[in-house]
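Visitor: Fold the following, please.
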Amino acid sequence: MTSEYLKEKFGPEDRTFPNMLQRQSQKYGKQDLFACGDARLTFDGVQDVAEGYAGKLAETGIEKGDRVAIMASNRPEFMKAFVACGWRGAISVPINVASRGFQLQHILSNSGAKLLIIESDILGALYDLDFQALQVETIWVIGDHDGAFPSHGPRALPFPEAGDPIEPAAVQPHDPLTILYTSGTTGLSKGVICPHAQFFWWAYYTGSQLGVVEKDVLHTPLPLFHTNAMNCFFQALLFGATQVVEPRFSVSNFWKSMKASGATVTYLLGAMVPMLLSRDPGEEERGHSIRVALSPGVPASAAEAFSDRTGIILLEGYGATESNAVIGANAKTVRHGWAGQLREGFEAQIVDEYDNPLPDGEAGELVLRATEPFSMALGYFGMPEKTLETWRNLWLHTGDRMVRDSDGYYRFIDRMKDSIRRRGENISSYEVEQVLIAHPDVEMVAVFPVASELAEDEVMATIVPASGSNLTGEELIRHCEGKMSYFAVPRYFDFVGSLPRTENGKVQKFKLRDRGLTPDTWDREAAGITLKR
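Guide: Presented below is the predicted three-dimensional model:
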């Protein structure tokens, strides 16, 4: 099935999840659509799940437009909840399973979720929440648990069996399908409102870039609560392929699992490729059926070495949760170190701080807009000011500094604002600072990225201790554990007497980034400190 055929088959009014699922279920029926562990769901099986669990949502009082938070790892129940919401017209709110404390409270509060679906292994994340300030009425717990549960929380029930099947809600392409929270800036996590049609276009653009065809096996080790893996599901749905979901990315098990599934396409983040290359070469690197991988952010030298060793073509690309797969390259046009060229259906400019377009070769902020209706996000949930700020002058401001060459290729340089990207996860320096400043011996703090040996960032914090304290790095690490995502816990600490500031008192983080590591910097890994997850 070609991407052009998809555009013809699914007209502008047809690009909703229920419509896409019904049509593809009729076409592919008993072919596997989704596999996770020992669980496999065919195309018509996914529709049965959507109908039945949407019925259970209705029994629970979930109506069209209500938000349902899902906090679970890669397992079948996640997908059951996600497709049920899409069928019911409810809005799913996938949450990173590592979210804790301040961030988790904010996400549940901002989304106004009425139902929370959570895995039993991470129930401890709920103990520090103020449920009196939340709208959560019911909790469904996935998996066995000992009954321990915060007494101050709402009623908790086991994840149920499907209910009586119901008809799909009357949703439109512009209706929200999901809200994805991103920590891409220095402030609070923002809930990106993704409409139904946006995921049609995610699949259309990414699937055509990768050359996805019927019966392909799209094997992803990435978490279902991220855009990448959701995009993969819709590629499988629209192109007649099968999505295989790995529990988690494992360097030691990667090639074995890919061979076992018969994977033909896979998905890697920038840091994963150097991690796989760090192992000694072996026959398993060629004992697979993978022809191509989507792998944004891989250093050019690593991409070339990986392709030489494995025979897999690594394709670059660029897409934010707010946008789509707007820039990319295929096997014929790939240029390692460059994100690719602008896709049809989008407009882009590189602009200065006043939104004036810059000439080719000069770096500035990438701004975008779409020519296809609802192929990009609708804004930030419950944050109209942030929406206006990001979409000012009718352009989506990505916050990414990029450069375009005379051939129309785009290259990512860095983030315009102070965000951190570590091991494929976006980290808000603001949220890390909120946890650190809560320590009684921390007077001031600034959190920022420093270079990592794995081509992305490590988290560093410069601390001004309270007068007379004997604060240590290990003490701060233990303070952070359980209060933030484990991947956001700083690796490096500098203890100083003051922070550099502007005349109006704003901390000059660029000076701290420029200074980077010093001989006095405390390193968690060098100290042998192991994080508790």
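Visitor: Please count neighbours and contacts with C-alpha atoms only from this point.
Guide: Will do.
Visitor: biggest helix in the protein, by residue count?
Guide: The helix spanning the most residues in the chain, taking DSSP state H as the definition, is helix 43-59.
Visitor: Give me the distance from it to the chain's centre.
Guide: Chain-centre distance of helix 43-59: 25 Å, with CA atoms, centre = their mean, to the nearest Å.
Visitor: what helices or strands is it leaning on?
Guide: For helix 43-59, the packing partners by 3 or more CA pairs under 8 Å, 6 or more residues apart in numbering; DSSP states H and E come out as helix 17-28, strand 32-36, helix 76-88.
Visitor: Can you lay out these as TSV showing mean neighbour count and distance to Pro519?
Guide: Written out in TSV, the entries for the helices and strands packed on helix 43-59 read as follows (neighbours: other CA atoms under 10 Å; distance: least, CA to CA, whole Å):
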stretch	mean neighbour count	distance to Pro519
helix 17-28	19	55
strand 32-36	23	47
helix 76-88	25	46
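Visitor: For the ones you listed, could you give me JSON lines that also reports distance to Thr138?
Guide: Converted to JSON lines, the helices and strands packed on helix 43-59 look like this (distance: least, CA to CA, whole Å):
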{"stretch": "helix 17-28", "distance to Thr138": "25"}
{"stretch": "strand 32-36", "distance to Thr138": "26"}
{"stretch": "helix 76-88", "distance to Thr138": "14"}
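Visitor: do you know which of those lies nearest Phe381?
Guide: Ranking those by their distance to Phe381 (criterion: CA to CA) puts helix 76-88 first, at 17.3 Å.
Visitor: by how many degrees do the closest one and strand 32-36 diverge?
Guide: Angular relation of helix 76-88 and strand 32-36 on a 0 to 180 degree scale: 140 degrees, by axes from the mean of the first three to the mean of the last three CA atoms, to 10 degrees.
Visitor: sorry, back to before: what's the angle from the longest helix of the chain to helix 17-28?
Guide: Between helix 43-59 and helix 17-28, the angle formed by their directions is 150 degrees, by the same axes, to 10 degrees.
Visitor: The stretch 251-400 of the chain: helices as residue ranges?
Guide: Secondary structure of the stretch 251-400 of the chain by DSSP state H, counting those that start in this stretch: the helices cover 254-261, 272-277, 300-310, 384-390.
Visitor: Can you tell me what sits against the longest helix of the chain?
Guide: For helix 43-59, contacts defined as CA atoms under 8 Å, 6 or more residues apart in numbering pick out 21-22, 24-26, 28-34, 63, 80-81, 83-88, 160-168, 237.
Visitor: Second chain to compare with the first, below:
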Amino acid sequence: MLNEKTVGEIVKEAARKFPDIEAYVYPEHGIRKTYKEFDKETDELAKAFIGMGIQKGEHVAIWSDNKREWLLSQFATGKMGAVLVTVNTNYQEKELEYLLQQSDATTLILCESFKGTSYLDIVLAICPEIIHSEKGNILSEKFPHFKRVIVMTDNEYKGMYSWAELLSHADKVSDDTLENALKSLHNEEVINIQYTSGTTGFPKGVMLSHKNVVNNGQLVGDYIYLTEEDRLCIPVPFFHCFGCVMGTIASVTHGTTMVIIEQFNPGKVLQIVQDEKCTALHGVPTMFIAELNHPDFKQFKLSTLRTGIMAGSICPIEVMKKVITDMGASEITIAYGQTESSPVITQTKTDDPIEKRVSSVGKPHPAVEVKIIDPLTGEDTPTGVPGELCTRGYLVMKGYYKNEQATRSAIDPNGWLHTGDIAVVDEEGYIDITGRIKDMVIRGGENIYPKEVEEFLYQHPKVQDVQVVGVPDPKYGEELMAWVILKSGEHITSDELKEYCKGKISYHKIPKYIEFIESYPMTASGKIQKFLLREMSKEKAKV
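Guide: Below is the predicted model:
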């Protein structure tokens, strides 16, 4: 049976069932709140959003690491109906500008800075009108929908609301008004837009409904047997589905305590799992690798750890085994999916045989259909024969925001979402992901589409042509290699080209390797043979 509740209603239900259980803990700040308190806090914030003039269906972008304000905003918007637009913390000017324009965001909630990058400087660079605007009434030709900026601080900035100023608007709104807003929401309505890179090089806004994310969180939690006695450590970023569906929503649907880490640090994770007696831990493979290889790993007492999820990129078998044996997470599971599927399609079970738990991505969740087809004919492939994995059911996104063409390319007329991933199913129904039809590169859990990086590098005045491919990497799973043809008579070093990228595109999209070449391997019909470039890249990178 699917869960029919909205994102706001699952908080209310948790507060009724588990009022005195800790909802969330921020160990770094000594903050602890019960589900009863969490419900009250998110009510107040929802009223503040309404009092500020934010309407149901308005797009509210949020840009920060895993701060408490992010968590509260997710569930407060879930109560009053604004659509939360999640922003990658690595974004720079061009990427933020594109997202604010494409998403029609009216509001941006942000922290002051992240890892030495001033978010305030970036916002003012793309929208200088903010400084001269009345708070809540930004007038910008470039961003016609954009009205307000809210900063996660009590510091004052011209043209922007402080967090305290935001909260002061709650007094204007009655409890009845909020209750009516909550009751007006339907679980089929969009509540979240997450941007994922597309093959065109421009990110696409994946529209997810209450039904999408509540049920996916519910099922993910069911698979690892979460209860109100569990404490889930969440070091994965909230702006990904891993953090805000498999982390926060999975916890709230089960009355589980969220133990939240603002920014991943392996030593910090181990310390907090020990001190907070966490029973579950989420992470992409690179996170688990960093934790296992921490110099003081053996000093930490992780005896409470039982389960968790490894996902985000292909999970190395040896790493999975070490998480089970050395960390003691004997019930760790692997999940597979993508943002467009809310995100999890398949997951291993805690009692699956060890071989299956380390070498497959499990079986489809309940209420989820999966088929593997020949990408050329569309016919189902036999057992053991690779093909494209397609999925259908409650989990399929509503579509890409303002991009009908891309939506039709992803979801066929029969409702099947075509993942672009190559998969194979065995006799027992376990699925293994063997590759990708598209050229997508997954670096440490971050999806990178080479075309986006290519289009950026094309802008350099000395570059004539560029092709980007992935190469295997022991730490991140994959790294980028760019093959560059320079314009006649030009010269530039790989370091200079990397320097050109810094501050303009996200650091994880900057190629680790840059090689210069006179011409590309081509087919007779003039198409570049990327598979040969990949082979050449492996040789060059000595992988």
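Visitor: just to revisit the earlier point, buried stuff in the longest helix of the first structure?
Guide: 43-58 (16 or more other CA atoms under 10 Å).
Visitor: residue range for that helix in the second structure?
Guide: Using TM-score structural alignment, the residues of the second structure aligned to helix 43-59 of the first structure are 35-51.
Visitor: okay, which residue is most central for the first structure?
Guide: Centroid-nearest residue in the first structure: His226, 3.1 Å away (criterion: CA atoms, centre = their mean).
Visitor: which position in the second structure aligns with that residue?
Guide: That one, His226 of the first structure, aligns with His240 by TM-score structural alignment.
Visitor: show me the contacts for its match.
Guide: By CA under 8 Å, 6+ apart, the residues touching His240 of the second structure are Thr86, Asn88, Gln194.
Visitor: Could you single out the nearest of those residues to Glu539 of the second structure?
Guide: Out of those, the one with the shortest distance to Glu539 of the second structure is Asn88. That distance is 32.6 Å, counting by CA to CA.
Visitor: one step back: now render the helices of the stretch 251-400 of the first structure as JSON lines, adding distance to Val351 of the first structure and mean neighbour count.
Guide: What follows is the helices of the stretch 251-400 of the first structure, written out as JSON lines (distance: least, CA to CA, whole Å; neighbours: other CA atoms under 10 Å):
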{"stretch": "helix 254-261", "distance to Val351 of the first structure": "40", "mean neighbour count": "16"}
{"stretch": "helix 272-277", "distance to Val351 of the first structure": "31", "mean neighbour count": "18"}
{"stretch": "helix 300-310", "distance to Val351 of the first structure": "26", "mean neighbour count": "16"}
{"stretch": "helix 384-390", "distance to Val351 of the first structure": "14", "mean neighbour count": "14"}
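Visitor: quick one: contacts for Ala271 of the first structure?
Guide: For Ala271 of the first structure, the set of contacting residues under the criterion of CA under 8 Å, 6+ apart consists of Gly297, Val298, Arg423, Gly424, Leu454, Ala455, Glu456.
Visitor: now Gly86 of the first structure
Guide: If you count contacts by CA under 8 Å, 6+ apart, then Gly86 of the first structure has Phe17, Pro18, Ala50, Ser92, Leu177 around it.
Visitor: mapping those residues onto the second structure, which are still in contact?
Guide: Of the contacts of Gly86 of the first structure, the subset whose aligned partners also make contact in the second structure (criterion: both residues aligned by TM-score structural alignment, their matches' CA atoms under 8 Å) comprises Phe17, Pro18, Leu177.
Visitor: quick one: what's aligned to the second one in the second structure?
Guide: Yep, that's Pro18 of the first structure we're talking about. Here Pro18 of the first structure is matched to Gly8 in the second structure, going by TM-score structural alignment.
Visitor: Check the contact between that match and Ala76; I expect there is one.
Guide: Yes - between Gly8 of the second structure and Ala76 there is a contact at 7.1 Å, judged by CA atoms under 8 Å.
Visitor: that older thread, show me the one of the helices and strands packed on helix 43-59 of the first structure that comes nearest Met272 of the first structure.
Guide: Set against Met272 of the first structure and scored by CA to CA, these come closest in strand 32-36, at 20.8 Å.
Visitor: Quick one: neighbours of Phe495 of the first structure, just the number.
Guide: For Phe495 of the first structure, the tally of surrounding residues (other CA atoms under 10 Å) stands at 18.
Visitor: what do we get in the second structure for it?
Guide: Across the two structures, Phe495 of the first structure finds its equivalent in Phe516 of the second structure, going by TM-score structural alignment.
Visitor: Then Leu238 of the first structure?
Guide: Under TM-score structural alignment, Leu238 of the first structure pairs with Thr253 in the second structure.
Visitor: mind checking how far Asp426 of the second structure is from Lys540 of the second structure?
Guide: 35 Å (CA to CA, to the nearest Å).
Visitor: What of Val60 of the second structure?
Guide: As defined by CA to CA, Val60 of the second structure lies at a distance of 45 Å from Lys540 of the second structure.
Visitor: between the two, which one's more packed in?
Guide: Counted by other CA under 10 Å, Val60 of the second structure and Lys540 do not tie: Val60 has more neighbours, with 27 against 13.
Visitor: what do we get in the second structure for Arg309 of the first structure?
Guide: With TM-score structural alignment as the matching criterion, the partner of Arg309 of the first structure in the second structure is Asp326.
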